[in-house]
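Asks: The following block contains a protein sequence and its predicted model.
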Amino acid sequence: MVEKGCSQVVVREYDEEKDCKKAVELERRCEVGPSAKLSLFTDLLGDPLCRIRNSPYFLMLVAEMEVDEGKKEIVGIVRGCIKTATCGKKLPRNAQSHHAHRPIYTKLAYILGLRVSPSHRRMRIGLQLVEKMEEWFRQKGAEYAYMATESDNEASINLFTKKCAYSKFRTPSILVQPVFAHKAHVSKRVSVIKLSPLEAESLYSRRFATTEFYPRDIGAILNNKLNLGTFVAISGNEEWAGVDRFLAEPPASWAVMSVWNCKDVYTLQVKGASMVRRGFCKTSRLLDRALPWLRLPSVPDLFRPFGFHFLYGLGGHGPLAVKLTKALCGFAHNMAKEYGCGVVATEVSGNEPLTLGIPHWKKLSCADLWCMKRLLEDYSDGDVGDWTKSEAGVSIFVDPREL
């Protein structure tokens, strides 16, 4: 156990047997999201570790305070995980093509799920939790740490940038699309092929390994039970002859994406909506079910607990890549409908050209902010230099295990 700052607060490792119930209660007391009127609540289905269990290395810390003599209360929690990921690329000597670029890997840590009890904020508890987590990161040899938050979450941004020395690094977008009562239209002139995990790993490793944040253990993700599949879209007049042929002689246009089942990990719920808004949303659903051929933009019932699917590993090439991406998103929408999800979501770089093919509602989507910190001062810059000072690329690879 480590005690910092206030003598009443102790930061220690989470004990699953002893702390589970208290951690779940704390999670449910904390609001998530930028809106004061519409709050997004996360229900971890009774497992505070569910968001990090699938990572190669993970840790959860709790901040504990004695509230009465002999009685202790958990007033803060934080989660962290570590993996090896791409931070840049290099062109080997005598290489004749940009396709010969090789990834530069780094040991990367991620902070998520920082929560402090509303009645115990402004007591430096969040800072203590982050500092203790960073100690563990350094012990494990992590070279960089990053976190993600809403771009207008001033409290979180100030904590990390002003008190913990993180730098604003990337500004991706979270794009959210409702799952309608009717099926999304998928053009018959598009062929959607499901890849095996081994085929998907081969494609991603050959085409995306130099993408920023690409996880070196991509096979573990693709073989995870939460991964519902990887899908490639090509024009209907193209012939699919297997992934090896695809990699050797790719079609003029193609797109790819994978689907992660967050519904079996945790659920979300929007609270604070007025009766008028609830009534409008319910009416839109009734009309959509009654007149499905009109394809009305109905709003699912987000005021009760709902699950979602996350689309990751999006990529493509060619003049029809945007159109093919749209077809894949329609395919994913219909899959989410069969699973009973409320929304489908993805996260992409602010520079991602395929964004034009990703259907989403602006009112449900938001801007995100990733902040980065260099943990090891004596770490050699190597081929990439200081990653925290690098320019943003076109794309990023968002690891679904870190949602």
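Replies: It's in.
Asks: From now on I want contacts and neighbour counts done on CA atoms only, so please keep to that.
Replies: Fine.
Asks: Tell me the spacing between the residue sitting furthest away from the middle of the chain and Gln8.
Replies: Seen from the C-alpha centroid of the chain, the residue lying at the greatest distance (CA atoms, centre = their mean) is Glu69, 41.1 Å away. Using CA to CA, to the nearest Å, we find Glu69 at a distance of 12 Å from Gln8.
Asks: where exactly do the helices run in the stretch 1-150 of the chain?
Replies: Read by DSSP state H, counting those that start in this stretch, the stretch 1-150 of the chain holds these helices, from start to end of the chain: 16-29, 125-139.
Asks: for the first one, which positions count as buried?
Replies: The reference is to helix 16-29. Taking 16 or more other CA atoms under 10 Å as the neighbour-count basis, helix 16-29 is seen to contain the buried residues Ala23, Val24, Leu26, Glu27, Arg29.
Asks: next, the one to line up against it:
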Amino acid sequence: MVAEGEVVAVVVVREYDEKKDSSAVEEMENRCEVGPSAKLSLFTDLLGDPICRVRNSPAYLMLVAELVVVGGGEDKERREIVGAIRGCIKTVTCGTKLSRNGSNKPLPVYTKLAYILGLRVSPSHRRMGIGLKLVRQIEEWFGENGAEYSYMATENDNHASVKLFTEKCGYSKFRTPSILVHPVFAHRVRPDPRVAIVRLGAADAEALYRRRFSSTEFFPRDIDAVLGNKLSLGTFLALPRGAAWPAAGGAAAFLASPPESWAVLSAWNCQDVYKLEVRGASRVRRALFKTTRALDRAFPWLHLPSVPQVFRPFGFHFLYGLGGEGPNAVRMMRALCGSAHNLAKDCGCGVVATEVADREPLRLGIPHWESLSCAEDLWCIKRLGEDYSDGSVGDWTKSPPGNSIFVDPREF
């Protein structure tokens, strides 16, 4: 019972109900600051479904924090969603071990990894412990489903988020990859005449990734599910002009006798999941960007760099699975990114984005604009329990970074 005139407020964390919570969660998230000024930030969910960014993962959950207020002279209780969090679990590579057959070939060591995505708390209800409550409850679900580690990503200068996870939740700073973003121009990028672009079938792409990249940190064991997803736009291989994918033998034959240089990437259609917009730009910058578009439309043969309309919701493509070998691999990657730009232009996207390790040697071949990119995206990790991976690598949280990481597009 609530005494007359008394007001009782309780925050309840529960599972997201798609039928009744969708619009309330979207409204709450639109009130949140989702990134630094003039950077790319989450704007709205195109499908009207706030859980769709993790729906493609093998196991996922979304929780909401609901403020329940009773009393204050009103007969019925009042409810308001003031926070939300998403989480998913998958199996990924966390290290390597040597083969026992004497080949000295490194074999992937897998672990069950949980990922926290999209922690949001309404600005009017922060510093009330709601974020901490959401994190602890989703970690409980992670543990119940066998996850051995949990990690999250945030901007390095998001001090509130970093403090919450590192000081209150027991996470440690782990990796600092870069998000590289390039605008889609009104004109097409000219193809490199020295490079041939081949589109691989899903089976060939899976075989190439498993043979060449399965020992890369964060490589998903269910890469077949990623490549076969309806949001996957294909895998593209860059080769020297005149070279070709082998007619027989597939990935095994290709890697047994590869060309001098080659590169590969896959594309993911994020614009069918959610939209982005750039916030905080001055009127001068907006006018300047508008001028670049006008000039590019008027003189397309000049190939002037222009900025698309990024101050209202726009879609984008995400590039993942980047890799390659050889002295000209950077040139091959640049050619692939040009082809990806043209694909994004044909689909009406505003930008093309990717995320790579800070030591990634191929990043020199990835065109991007610093003003739209994030030089240091911070990944924090936590060990949830004993390491049950097949072939112990010790405590993954203490392992040094490698040159590359595999960024799962389902979590971007």
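Replies: Here it is on my side, so go on. Bear in mind the structure is a predicted one, so any value in this text is a computation, not a measurement.
Asks: quick one: TM-score?
Replies: Once superposed, the chains reach a TM-score of 0.95 (TM-score structural alignment, normalised by the length of the first structure), with 395 aligned residues with a CA RMSD of 1.6 Å.
Asks: What is the burial count for the nearest residue in space to Lys37 of the first structure that is not next to it in sequence?
Replies: Counting by CA to CA, 6 or more residues apart in numbering, Lys37 of the first structure lies nearest to Gly272, which is 5.6 Å off, once chain neighbours are set aside. Gly272 of the first structure is flanked by 12 other residues according to other CA atoms under 10 Å.
Asks: And Arg286 of the second structure, by the same measure?
Replies: Counted with other CA under 10 Å, the burial measure for Arg286 of the second structure works out to 14 neighbours.
Asks: Assumed it was part of a helix.
Replies: Yes - counting by DSSP: H, G, I helix; E, B strand; the rest coil, Arg286 of the second structure is found in a helix.
Asks: Next one: it relative to Ala186 of the second structure, how far apart?
Replies: The gap separating Arg286 of the second structure from Ala186 of the second structure is 17 Å, by CA to CA.
Asks: Might one say that the residue nearest to Lys37 of the first structure is in contact with Ser35?
Replies: No - the criterion here is CA atoms under 8 Å, and Gly272 of the first structure misses it with Ser35 at 9.7 Å.
Asks: Spit out the contact partners of the aligned partner of Cys349 of the second structure in the first structure.
Replies: Aligned counterpart of Cys349 of the second structure in the first structure: Cys341 (TM-score structural alignment). Contacts of Cys341 of the first structure were listed using CA atoms under 8 Å, 6 or more residues apart in numbering, and they are Val179, Lys263, Phe306, Gly307, Phe308, His309.
Asks: Tell me which of those persist in the second structure.
Replies: For the contacts of Cys341 of the first structure, the contacts that are reproduced in the second structure, applying both residues aligned by TM-score structural alignment, their matches' CA atoms under 8 Å, are Val179, Lys263, Phe306, Gly307, Phe308, His309.
Asks: Distance to Ser196 of the first structure added to these, as a markdown table?
Replies: Listed next are those as a markdown table, based on distance: CA to CA, whole Å:
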| residue | distance to Ser196 of the first structure |
| --- | --- |
| Val179 | 26 |
| Lys263 | 22 |
| Phe306 | 28 |
| Gly307 | 25 |
| Phe308 | 23 |
| His309 | 19 |
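Asks: mean per-residue distance, stretch 334-346 of the second structure to the first structure?
Replies: Here the mean offset of stretch 334-346 of the second structure against the first structure after fitting is 0.3 Å, by mean CA distance after the TM-score superposition for the first structure.
Asks: Can you mark which positions in that stretch are buried?
Replies: In stretch 334-346 of the second structure, counting by 16+ other CA under 10 Å, buried: Arg334, Ala335, Leu336, Cys337, Gly338, Ser339, Ala340, His341, Asn342, Leu343, Ala344, Lys345.
Asks: can you check stretch 61-80 of the first structure too?
Replies: Neighbour-count burial for stretch 61-80 of the first structure, counted by 16+ other CA under 10 Å, picks out 61-65, 73-80.
Asks: quick one: what's aligned to Gly236 of the first structure in the second structure?
Replies: In the second structure, Gly236 of the first structure lines up with Arg241, judged by TM-score structural alignment.
Asks: Same question for Arg216 of the first structure.
Replies: By TM-score structural alignment, Arg216 of the first structure lines up with Arg221 in the second structure.
Asks: Next up, the contacts around that match.
Replies: Counting by CA under 8 Å, 6+ apart, Arg221 of the second structure touches Thr91, Val92, Thr93, Tyr110, Ser214.
Asks: Check those residues against Glu139 of the second structure and report the nearest one.
Replies: Nearest to Glu139 of the second structure among these is Thr91, at 16.4 Å by CA to CA.
Asks: Please tell me how far the residue nearest to Lys37 of the first structure sits from Glu31 of the first structure.
Replies: As defined by CA to CA, Gly272 of the first structure lies at a distance of 11 Å from Glu31 of the first structure.
Asks: shared neighbours, these two?
Replies: When CA under 8 Å, 6+ apart defines a contact, the residues bordering Gly272 of the first structure and Glu31 alike are Ser39.
Asks: if we can go back for a sec, now which residue in the second structure aligns to the residue nearest to Lys37 of the first structure?
Replies: Counting by TM-score structural alignment, Gly272 of the first structure corresponds to Gly280 in the second structure.
Asks: What range does the longest strand along the second structure cover in the first structure?
Replies: Longest among the strand segments of the second structure by residue count, using DSSP state E, is strand 78-98. Residues 71-91 of the first structure are where strand 78-98 of the second structure aligns, with TM-score structural alignment as the criterion.
Asks: now swap in stretch 179-196 of the second structure and tell me
Replies: Under the alignment (TM-score structural alignment), stretch 179-196 of the second structure falls on residues 174-191 in the first structure.
Asks: So what would you say the end-to-end distance of that stretch is?
Replies: For stretch 174-191 of the first structure, the first-to-last residue distance is 27 Å (CA to CA).
Asks: Pull the distance from it to the chain's centre.
Replies: 21 Å (CA atoms, centre = their mean, to the nearest Å).
Asks: Give me the buried stretch members for it, please.
Replies: Using 16+ other CA under 10 Å as the test for burial, stretch 174-191 of the first structure gives 174-184, 186-187, 190-191.
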